[in-house]
Every structure is written in C-alpha cells, then in structure tokens.
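[1] Turn this into a structure:
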Amino acid sequence: MNDTKTALVTGANKGIGFAIAQGLGAIGYTVAVGARDDIKRKEAVERLRAAGIDAFGVALDVTSDDSVTAAVTAIEQTAGRLDVLVNNAGIAGRIDGGAQDPTTLDLDVVRTVLDTNVFGVVRVTNAMLPLLRRAPAPRIVNISSNMGSLTLQTGPILTAYASSKTMLNSLTTQYARQLSDTHIIVNACCPGYVATDFTGFNSPRTPDQGAAIAIHLATLPDDGPRGGFFDDDGVVPW
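    Have a look, this model is predicted:
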C-alpha cells in the first residue's frame, strides 16, 4: 500500500470545506472533494490541482444512502483507504415565517436540517469506517458551531440549526467513546463566524482562518485529545 494519505472533505466545493481541502492538500494529503453538484465539484478539483494539490472529485449527497455507498466505492478504488474524514457538509435551514423560532418551529425544517447536519454525518462516518480502519492514524473531524453550545448560547435564535450542532457535539462524544480503544480519533470544532455564502460574507474572518482548527484536528498525534470540541482558542465549553 502506498504511503499517500487521503482525506475526504464533505461539502468541499466552497467556503470552509474548500479551505480545509486546500489546507490538507498543501501539507501533502490527496484530497477527495465530496460535493453534490457535479459542476461545482469539478471546478473545485481543478482549482486545487492548479494549486499543485492532488485532488479528485467524489459525487456525494450525504442525505442519500446510495450516494454515500457509491462514494465509498469511488474512494476505495482511487485510494484504497481513508486517513481523514472531515464532516463539513451542513445547512442552516430556512428561516422565513418564523421557521426557526422555537415558538413557531417548522418541524419539516428541523427534519431537513437534521438529515444533513446529523444523520448525514452518521451515514458518511459509518460507511467510511472500514476505509478509515485501514489507515495507520485515522482522524474524524466534525464541523460544528458554538451556536450548539448549551453553555455559550451564542448567535441568533436558529432552533433547528443550533439544536443540530448540539446533537452533533453529543454524537462526537459517542463515537469517541466507542472508538476509544482504536487508532481512530474523533473530535468536533467550531470554525468561527467566517465570510462565506453561508453567512452572506458578513465577517472579516476568512475561510482559511476558519479551516485552521479542522486541519489541526485532522493531523493530531496519536496521543491527541478525543471527543472534544475545539476552536482556535482551545476547548469550547459545551
């Protein structure tokens, strides 16, 4: 087996996901660009390759069992194993008409947000575990948000989104506990409020800055922390 390390980043065609892919590629990882949109995925791969990064596209809709299964096959055929999984794909959900006000909460919006932000993470992680187990030092990084912190209670009231990140943080600890006697290290991180189309580019913080903590957790040493929630300043209170 070759020594090239491969990282899958979901939702990697833009924003923080693209910046994470770029950052991992710059330190020698082959990057699997997971994205639903064929054209945007192809453009992202071309941009990475133009920067000298070894990248390939993987059609991936995290809400689809069939799509995820096909993605596993594609990665196995191209790389043979997976060293890093970054679960970055996420949605905020619609907010019109009080859809994320808890007193008028639209449960269909909650279902839609959870399907990507929580169930999608489980779907992808569990499907990729056999490939991760083939790697000598596998890492899983879940991109969360401090809006999911019950301690901080930060940001606007977006009930579906914030609750999905609280659940993602809880899931992260469950995976870390279950995998505590393996080489697979699982953590969550908050990239901060970054200028992307997700935030209407309404922030001075760049995607590269937001990606830094994810790249750090993706490259932890074997004695690194497990089941934690981190940002640039260290541990985020839950």
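[2] okay, CA-based contacts and neighbour counts for the rest of this
    Will do.
[3] burial measure for the closest residue to residue 102 other than its chain neighbours, as a count.
    Nearest residue to residue 102 in three dimensions, chain neighbours excluded: residue 159, at 5.9 Å (Cα to Cα, 6 or more residues apart in numbering). By the criterion of other Cα atoms under 10 Å, residue 159 has 22 neighbours.
[4] How about the contacts made by residue 159?
    100-102, 105 (Cα atoms under 8 Å, 6 or more residues apart in numbering).
[5] where exactly do the helices run in this protein?
    With DSSP state H, the ranges of helices along the chain come out as 15-26, 38-50, 65-78, 107-114, 120-132, 159-178, 207-218.
[6] another one to check against the first:
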Amino acid sequence: MEKYLAGRRALVVGGSGGIGAAVSVALARRGAQLFIHGGHSLDRLEAVAAQARGHTAPVATHLQEIVEPGDAGALLDFAGDVDILVVSFGPYLEGLVGETSPEQWEQMIGLNLNLPALLVSGLLPGMVDRGFGRILLFGGPRTDRNEGYRQIAAYGAAKHGLASLTRSVARQYASRNIRCNMICPGYVDTEYYSEEQKTEIASRQPQGRLISVDEIATLAVRLLDPASESINGAIIPVDIGV
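    All right, here's what the predicted structure looks like:
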C-alpha cells in the first residue's frame, strides 16, 4: 500500500472508537504520524493505537473528556503543529426546538461547531507557513442538504454551520495548498448502537444494512490522497441514498 502520507502529522479528534478509530488506522496504513484523541476509555484508545502501530506508524495518544469549546486548547497543545486534522467528534441530541434548553443549545453549538472551528483556526497559521494542510470534518445525516429535521434541530443547525465553515476554509485557503472537506455519514455500524437498534435501523435502509466504518475510512483517506487535489469544500453524503 502506497505510503502517501509518510512524513505527515495527523491529529484525529474522537479517534478511539467508531469512525474515528477506523480513520486512525487507515491513516497509519498510509504512513501518517498519528496523534489520537479519545474521550472516555483509555483501554479503547490504546487498542486503536496498537492497531495503528502495527502499520509501523508513530502514534501518541491523549485521553481527555471534551465538555466545552475551550478544551480545544489542550488538544492543540497535545498535537502541536499538524498537517492533517480529522474531527470525528460531536454529541447528538434529539428534541423539538421548543423543548431544547439554553444549556442544550449551548452544548450542541459549542461542541459541534465552535470546538472544530477553534481547532481549525488554531492550526491554520502553521499550515499556511508550511504550505500544506488537509482538514476533514464530519457532518450528520443530510447535512449536505438545506432542509429541516423532525428530531435533531439543534444538532442539525450546528452541523450546517460546520458545513459553511468547511466551504469557507476551502475558499479562503485553497491558494495556500490547504483543503477542507466534510463527510456526512448516514447510519454507521458502530458500538454506539445496540444490536436491537441496528436491526431496526437496517430494516429502514434501502440496502437493508448499516454503513461500515471501513467504508467511511476509505473515503476519508481518499480525500487526503494527492490524486484528490481538486476536491475542496465538498460536503459528501455517505448514506446509501436515504
């Protein structure tokens, strides 16, 4: 496998489980030096790191529960100047607009929009200086479309804001060899769903299944491939056509 990320430093926020773990290992296969953040379980974080090291990738880990946007500072201190930023993190909330409390609005916007924005803005100056930067953010279901939601209004609003940020970074920094894209997964087969939930969700999907984390990781590293230089500011749905 071509090590086209050899010599590149990558910070993966939310890298100890689900999509983030799969992306971390995929980056290691391509030769990146990894800085992996995990939020809760040291065992899970170290298990992902061990997988990545199996591909001879240098790996550092950082366990930190993220509770406010200002926690971005500790993540930046941990990784230093990196060439690649992947943010696979963000709490989820269901609820009607009129039943969403001020604290819940603050959490959704703070952690799904402001935190990634602070990470991006904190790393951009170094990327500009080095003449290289790759940023990959994650939206939610249908973030690629301008529509409302029945159940996830606050979460959806934050992710739509993040999509706008993605396009703005792409437009402002393309001339500096910095690219920023977003993947918008549908229902992904992760440990966050119970088996009962997976069965119920799969019954509603066009192909009768959930999306695998490896499908998402494959697209993620493809967006970082030198062969994808023209893909910038893209908001890409991966949802089996739902």
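[7] And residue 232 of structure 2? What does it align with in structure 1?
    Residue pairing (TM-score structural alignment): residue 232 of structure 2 is matched to residue 226 of structure 1.
[8] surely its match meets residue 178?
    No: counting by Cα atoms under 8 Å, residue 226 of structure 1 sits too far from residue 178 to count as a contact (10.9 Å).
[9] Mind checking which of these two has more residues around it?
    Taking other Cα under 10 Å, residue 226 of structure 1 and residue 178 do not tie; residue 226 has more neighbours (23 against 10).
[10] and the more buried one, how far is that from residue 104 of structure 1?
    In this view, residue 226 of structure 1 and residue 104 of structure 1 are 37 Å apart by Cα to Cα, to the nearest Å.
[11] ok, now residue 129 of structure 1?
    As judged by Cα to Cα, residue 129 of structure 1 and residue 104 of structure 1 stand 38 Å apart.
[12] Show me which of those two is the more surrounded one.
    Shown here are residue 129 of structure 1 and residue 104; by other Cα under 10 Å, residue 129 has more neighbours (17 against 10).
[13] ok, so what distance separates that one from residue 84 of structure 1?
    Distance of residue 129 of structure 1 to residue 84 of structure 1, computed by Cα to Cα: 10 Å.
[14] What of residue 115 of structure 1?
    From residue 115 of structure 1 over to residue 84 of structure 1 (counting by Cα to Cα), the distance is 22 Å.
[15] what's near enough to touch the match of residue 232 of structure 2?
    Taking Cα under 8 Å, 6+ apart, we find residue 226 of structure 1 in contact with 173, 176, 180, 185-187.
[16] ok, which pair from the residues you listed is furthest apart?
    180 and 187 (11.8 Å; Cα to Cα).
[17] gap between the most centrally placed residue in structure 2 and residue 26 of structure 2?
    Of all residues in structure 2, the one closest to the mean position by Cα atoms, centre = their mean is residue 88, 2.6 Å from it. Residue 88 of structure 2 sits at a distance of 14 Å from residue 26 of structure 2 (criterion: Cα to Cα).
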